[in-house]
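[1] Model the structure of this input:
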Amino acid sequence: MPDDAFDEVVTLCSELIAIDSTNTGDPQTLVGEREAAEYVAAKLREVGLEPQIIGEDEKRANVIVRIPGADSDRGGLLVHGHLDVVPAEPAEWSVDPFGGVIKDGYVWGRGAVDMKDMDAMMLAVVRRWAREGIVPPRDMVFAWVADEEHGGIHGAHWLVDNHPDLFEGCTEAVGEVGGFSFTIDEGNRVYPIMTGEKGIRWMKLTATGQPGHGSMIHHDNAVTKLAAAVARIGAHEFPIVWTDTLREFVTGLGKLMGTDLMAVDPQVMIDKLGPLGRIVGATLRNTANPTQLQAGYKANVIPSSATAIIDCRVIPGQEAEFEKQVDELLGPDVTREWVISDIAIESSFDVPLVEAMTAALKAEDDGSHTLPYLMSGGTDAKSFTQLGMKCYGFSPLRLPADLDFASLFHGIDERVPVDALTFGARVLDRFLASS
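    Below is the predicted model of the structure:
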């Protein structure tokens, strides 16, 4: 299919980025996804489709459109992307993060890779189908949702809890963070397919002690106890856990690289993989990273309590073992509670849906290879799993070999190559048309 059939994906991505949909998680400061949702809905109506805009408040909106397929007796496929983005500080960027700037062969701005690139690909594919009367092989639901960057409370979680009928019949789902290329050599590129996600546990630690005057000697100090617990947890290296997904990824990648990566020290392997190593390295073990501290109200008053937040990510099946390990690190007079808890998920790699992804990539890149990987973060897949769907991450991009893609997620000067966008739209179209 000609490139010009998907040229509009670049404009769509640029225009979506230019709509500030910052999600701070704070109702007082978030911008909201309503304008971006209205934009998507308008683009769908432009080609004769009838999308549904739905949300629980005026700032947050989700867009859903169902495309009937040739065989409605088959299980349907959900294709989803989120419209919100994390904040960006303009002074830190070389371009306006909400300008949708196109220069030097890239589309620049907050959301370029997380994930308005995929939003634009989805929109370009659906618009082409509508213009040309293309019918997918089975029913497909396309969803552009809110609030993924703060847990999906007003987006995927809310839709699943309140409007599951919108996804009736869907047995599989495809979303973000998979299908991006990692160059091995000139003739070989690996496109990792996300088949699982670590669980999310945001843990609140509370330390207690004897309050008093800051000028006195205090051996029972809540801040000291908390600081010690946070330091122990933050410095602790949890043991490596070789999941089947990780083993298959490392073994397959090693074969393509002509070496036995399973026989290499894990840290050497991570270093050898460069930017991809940061993604893989975070899935080798459970992690617990301190992110917030709070204590006291005055410089000369020792508080009776102090709190901290720890961002924990847990490998599937490791939940009980992880809690045991954390409890051994807490120390006296420090308690924990989970303030956010979301499941770990896993889906099979050896399925027809992944075969269709692999074939679509091969048609556009003869040097492509696919392997499963476990994602260290979390996506809206965690919500859609609750409806019985098998979930995958496949947002296809053929990237320059020297691009540090991992650093662009939530990073400064986030950007996506123009050629990668058009490539991704072509691959996504081929994949969906054959799945």
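[2] okay, CA-based contacts and neighbour counts for the rest of this
    Noted.
[3] Excluding sequence neighbours, find me the nearest residue to I17.
    Distance criterion C-alpha to C-alpha, 6 or more residues apart in numbering; nearest residue to I17, sequence neighbours excluded, is G100 at 5.1 Å.
[4] so the one you found touches D20, yeah?
    No - with contacts counted by C-alpha atoms under 8 Å, G100 stays clear of D20, the gap being 10.0 Å.
[5] what's near enough to touch V145?
    A61, N62, V63, H80, G81, H82, L83, D84, G155, A156 (C-alpha atoms under 8 Å, 6 or more residues apart in numbering).
[6] quick one, which of G100 and D20 is more surrounded?
    G100 (25 against 22; other C-alpha atoms under 10 Å).
[7] My reading is that that one lies in a helix. Confirm?
    No - applying DSSP: H, G, I helix; E, B strand; the rest coil, one finds G100 to be coil, outside a helix.
[8] now it: how far from G424?
    18 Å (C-alpha to C-alpha, to the nearest Å).
[9] Tell me how far G76 lies from L361.
    Distance from G76 to L361, by C-alpha to C-alpha: 22 Å.
[10] same thing with Q386?
    In terms of C-alpha to C-alpha, Q386 sits 29 Å off from L361.
[11] what does R415 give?
    For R415 relative to L361 (C-alpha to C-alpha), the value is 22 Å.
[12] Helix, strand, or coil at the residue nearest the centre of the chain?
    Nearest residue to the geometric centre of the chain (C-alpha atoms, centre = their mean): T379, 4.5 Å. Recorded secondary structure, T379: coil (three-state DSSP).
[13] where do the strands sit along the stretch 1-150 of the chain?
    52-57, 60-67, 76-82, 102-103, 106-108, 140-145 (DSSP state E, counting those that start in this stretch).
[14] And the stretch 201-350 of the chain, by the same measure?
    Going by DSSP E, counting those that start in this stretch, the stretch 201-350 of the chain shows strands at 212-213, 287-295, 301-302, 305-314, 334-342, 345-346.
[15] this one next, for a side-by-side:
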Amino acid sequence: MEDEVVELCRELIRIDTSNTGEVDGPGERVAAEYVAEKLEGVGIKTTVLESAKRRTSVVARIEGTEPSRDALLLHGHLDVVPAQASDWTHHPFSGEIADGCVWGRGAVDMKDMDAMILASVLDRARTGRRPKRDIVLAFLADEEAGGKYGAHFLVDEHPNLFEGCTEAVGEVGGFSLSVPGDRRLYLIETAEKGLAWMRLKAVGTAGHGSMIHDDNAVTELAKAVARIGQYQFPLQLTPTVRRFLEAACEAYGVDFDPKDPEASLPHLGTLARMIGATLRSTLNPTRLDAGYKTNVIPQHAEAQIDGRFLPGYEREFFETVDALLGDKVEREFVHYDIAVETEYEGNLVGAMEEALTWADPGAIPVPYCLSAGTDAKSFATLGMRCYGFAPLRLPADLDFSGMFHGIDERVPVDGLQFGVRVLDRFLDNA
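    The predicted structure is shown next:
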């Protein structure tokens, strides 16, 4: 199992599933067929569904020994963000092993977790080890562009595939952060920010660039974009974030000040970027578009904004956005999705904690909030409690948060092997 997880990860990375946000890319079809073939090869029946040309997902159900229990969903996405080979030390679609790591786009986001799930369930099928509860597997398209062709499609069009699932486990959780005393915090995701990608539009009067114009769409849009880009939301400490910071401060031997939670961040190293973004909602201008000639004042101007709001603060977020826009700029969604937060308690959490401490006696499992979003948003709409648990024991000096969508994305080989041991142990008790 530990050898197979490495090869599975490498083989998945070699399948280019780059997602540009459009439907004209390579899609996930080849990767989905690869996964389906692996599962069918050990007797696990699969359902392969295509929402658009080459936008393909795979779903399977493994029957448990206790059919009266609710089912558990394990989900991972097959698509990755694009990568330019000339920027990388090793080709992003090579799956090369170097310096103790598997390199390539998707190594941590999230073909590593796809490989862990596959390696565990393949080994369990070959050895006749059945889970206690039904396990639904979902390998999904389009997560990197919001899930329209993947998780959202399945939830909207094929919800029967997830019948009985009350809990879900996916990406960006269970990874380690080294703290003093040869101990490691393992961050289990129990919350994630909501997503509001917005297009701003301003309309003015077109005219000659040599004349005086008081109704310039570019000017109005630029003022709104500047207000948004310069605005900082107040600190808003959610229950998940507070619990994480309290545990982190205790591990580092420092006091936690709820009135100044940002004072905790310097202790977190590179992870401070991710955690810091969960202390407040955010708005970041990302695109501008107007005009077609230097001496022509355009009638229309547009910008795009990446907005992320904390669980429980959606109403205040959009009230603030509308106030910053002013009267002459309108907004529409490029993509919207909910914020989610669930309790850090119950048997499933206990199984995660037990598996981590079994594999690493220095483990300190803690909940945390993800500053980005995952397919958990879709499955939460079906009433599932959603967690991020893709376990990895990481070197203390690895910039893990920088691996996501970054150049030279890679995952330690021993981290992958640790992860599949933990995930397999977790499935024994989930």
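[16] TM value for the aligned chains?
    The TM-score (TM-score structural alignment, normalised by the length of structure 2) is 0.98; 430 aligned residues with a C-alpha RMSD of 1.2 Å.
[17] on that earlier part again, looking at Q386 and L361 of structure 1 now, which is surrounded by more residues?
    Between Q386 of structure 1 and L361, L361 has the larger neighbour count (other C-alpha under 10 Å), namely 27 against 14.
[18] And that one, what's its match in structure 2?
    Using TM-score structural alignment as the criterion, L361 of structure 1 maps onto L356 of structure 2.
[19] where do the helices sit along the stretch 101-250 of structure 1?
    Here the stretch 101-250 of structure 1 has its helices, by DSSP state H, counting those that start in this stretch, at 116-132, 156-162, 222-235, 244-257.
[20] residues making contact with the second one?
    So the one you mean is helix 156-162 of structure 1. Contacts of helix 156-162 of structure 1 (C-alpha under 8 Å, 6+ apart): V145, A146, D147, E148, G151, G152, D380, S383, F384, Q386, L387.
[21] May I see the buried residues of that helix?
    A156, H157, W158, L159, V160 (16 or more other C-alpha atoms under 10 Å).
[22] Not counting residues beside it along the chain, what's closest to the residue nearest to the centre of structure 1?
    E148 (6.8 Å).
[23] And the one you found? What does it align with in structure 2?
    Under TM-score structural alignment, E148 of structure 1 pairs with E143 in structure 2.
[24] which residue packs closest to the counterpart of G179 of structure 1 in structure 2, ignoring adjacent ones?
    Mapped onto structure 2 by TM-score structural alignment, G179 of structure 1 lines up with G174. If the residues on either side of it in the chain are set aside, G174 of structure 2 comes closest to P391, at 4.1 Å by C-alpha to C-alpha, 6+ apart.
[25] Can you find the partner of the one you found in structure 1?
    Checking TM-score structural alignment: P391 of structure 2 goes with P396.
[26] what's its match in contact with, if anything?
    G178, G179, F180, S181, Y191, F423, G424, A425, V427, L428.
[27] ok, now R55 of structure 2?
    R55 of structure 2 neighbours (C-alpha under 8 Å, 6+ apart): V23, G27, E28, R29, A141, D142, Y149, G150.
[28] Check V250 of structure 1 too.
    L261, M262.
[29] What distance do you get for the residue in structure 2 that it lines up against to A71 of structure 2?
    Counting by TM-score structural alignment, V250 of structure 1 lines up with L245 in structure 2. Remark: distance between L245 of structure 2 and A71 of structure 2 (C-alpha to C-alpha) = 32 Å.
[30] cool, and E143 of structure 2?
    23 Å.
[31] now P92 of structure 2
    For P92 of structure 2, the distance to A71 of structure 2 - C-alpha to C-alpha - is 36 Å.
[32] residues near E345 of structure 2, how many?
    10.
[33] Please apply the same query to A359 of structure 2.
    Neighbours of A359 of structure 2 under the rule other C-alpha under 10 Å: 15.
[34] residue in structure 1 matching F379 of structure 2?
    That one, F379 of structure 2, aligns with F384 by TM-score structural alignment.
[35] Assign that match to helix, strand or coil.
    helix.
[36] can you pull the contacts of it?
    Counted by C-alpha under 8 Å, 6+ apart, F384 of structure 1 has contacts A156, H157, V160, A173, C391.
[37] of those, which stay in contact in structure 2?
    Retained in structure 2 by both residues aligned by TM-score structural alignment, their matches' C-alpha atoms under 8 Å are the following of the contacts of F384 of structure 1: A156, V160, A173, C391.
[38] one step back: so how far is L159 of structure 1 from the match of P391 of structure 2?
    26 Å.
[39] One more: F349 of structure 1?
    Applying C-alpha to C-alpha to F349 of structure 1 and L159 of structure 1 gives a distance of 27 Å.
[40] what's the answer for G75 of structure 1, then?
    For G75 of structure 1, the distance to L159 of structure 1 - C-alpha to C-alpha - is 19 Å.
[41] That'll do, ta.
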